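1. Have a look; sequence and predicted model below, questions after that.
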Amino acid sequence: MTTLNGLRLLPWSGPGGKPCYLSTDNPESYMSRLADVIEAVQLSGASALLEEASEALDNQDTSLDEMRCLVSELTGALRDVLRIATSRGHLRATSDPSESAY
């Protein structure tokens, strides 16, 4: 689970919003497993938020303040999902093509 430079982009950011990376060749290490769990939580949260957004859009009574709050939450969730996609894209790029499910 490493990127082209041997580092895994972690699903959280460091001080100042800077990306955090993990250097390990052990996908079963504590930090690798922690990152996997956090990614799963983030993806689950994004899925639930997407459902909430769909309901809010269908509801004529949703207030402007509620929509602003929802957009703020969606922005954070999208940021998390893009970080995960970037990390996993790097993981796929470094894996053995013969192991690909395509």
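-> Alright, I've got the coordinates.
2. CA atoms for contacts and neighbours, from now on please.
-> Will do.
3. tell me the contacts of Tyr21?
-> Listed by CA atoms under 8 Å, 6 or more residues apart in numbering, the contact partners of Tyr21 are Leu7, Arg8, Leu9, Leu10.
4. One more: Leu82?
-> Leu82 touches nothing, counting by CA under 8 Å, 6+ apart.
5. adding another structure so you can compare the two:
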Amino acid sequence: MVEHATPWPGRPAAEGPRLLPWNTAEGKPCYLSTDGHGYLSTLADSIETIQLGMGTELLEYARDATAPGAQAMSATEYRWLARRLTEALSDALRVADSRGQRLPGPEEDERDDDA
């Protein structure tokens, strides 16, 4: 089966299970074997888009909150911001890992060039 990631239309993806943007109840990674067009694959794409969008918004907030001349926050507020940034970075790294696993390897690129 081949996974087709929506951010790279027309580009073939590597074969194998897809790392999903959520964990099991035990905290272990979830994988999906799919052709890239099913309900769970579409749901995973949507969740990744939401996670990256929330990370972008949080980063903008953090930049504003820590800019020169910004009103100082309490230690609790800075800790909250650090926790949210940590979560957003974790989500972004998971999305990058998932999408990176679906990129074609060098041997697949050569086969596509020969076709």
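-> Received the coordinates, thanks. Predicted, not measured: the structure shown is a model, and the values here were computed from it.
6. So in structure 2, which strand runs the longest?
-> In structure 2, assigned by DSSP state E, the strand with the most residues is strand 18-23.
7. Give the next helix or strand downstream of that strand.
-> strand 29-32 (DSSP states H and E).
8. Over in structure 1, find the residue span that following strand aligns onto.
-> Aligning strand 29-32 of structure 2 against structure 1 (TM-score structural alignment) gives residues 19-22.
9. mean deviation (superposed) between the matching stretch and structure 2, please.
-> With mean CA distance after the TM-score superposition for structure 1, stretch 19-22 of structure 1 departs from structure 2 by a mean of 0.3 Å once superposed.
10. ok, which stretches of structure 1 are helices?
-> If DSSP state H is used as the criterion, the helices of structure 1 fall at 30-58, 64-94.
11. Check the gap between Ala72 of structure 2 and Glu107 of structure 2 for me.
-> According to CA to CA, to the nearest Å, Ala72 of structure 2 stands 53 Å off from Glu107 of structure 2.
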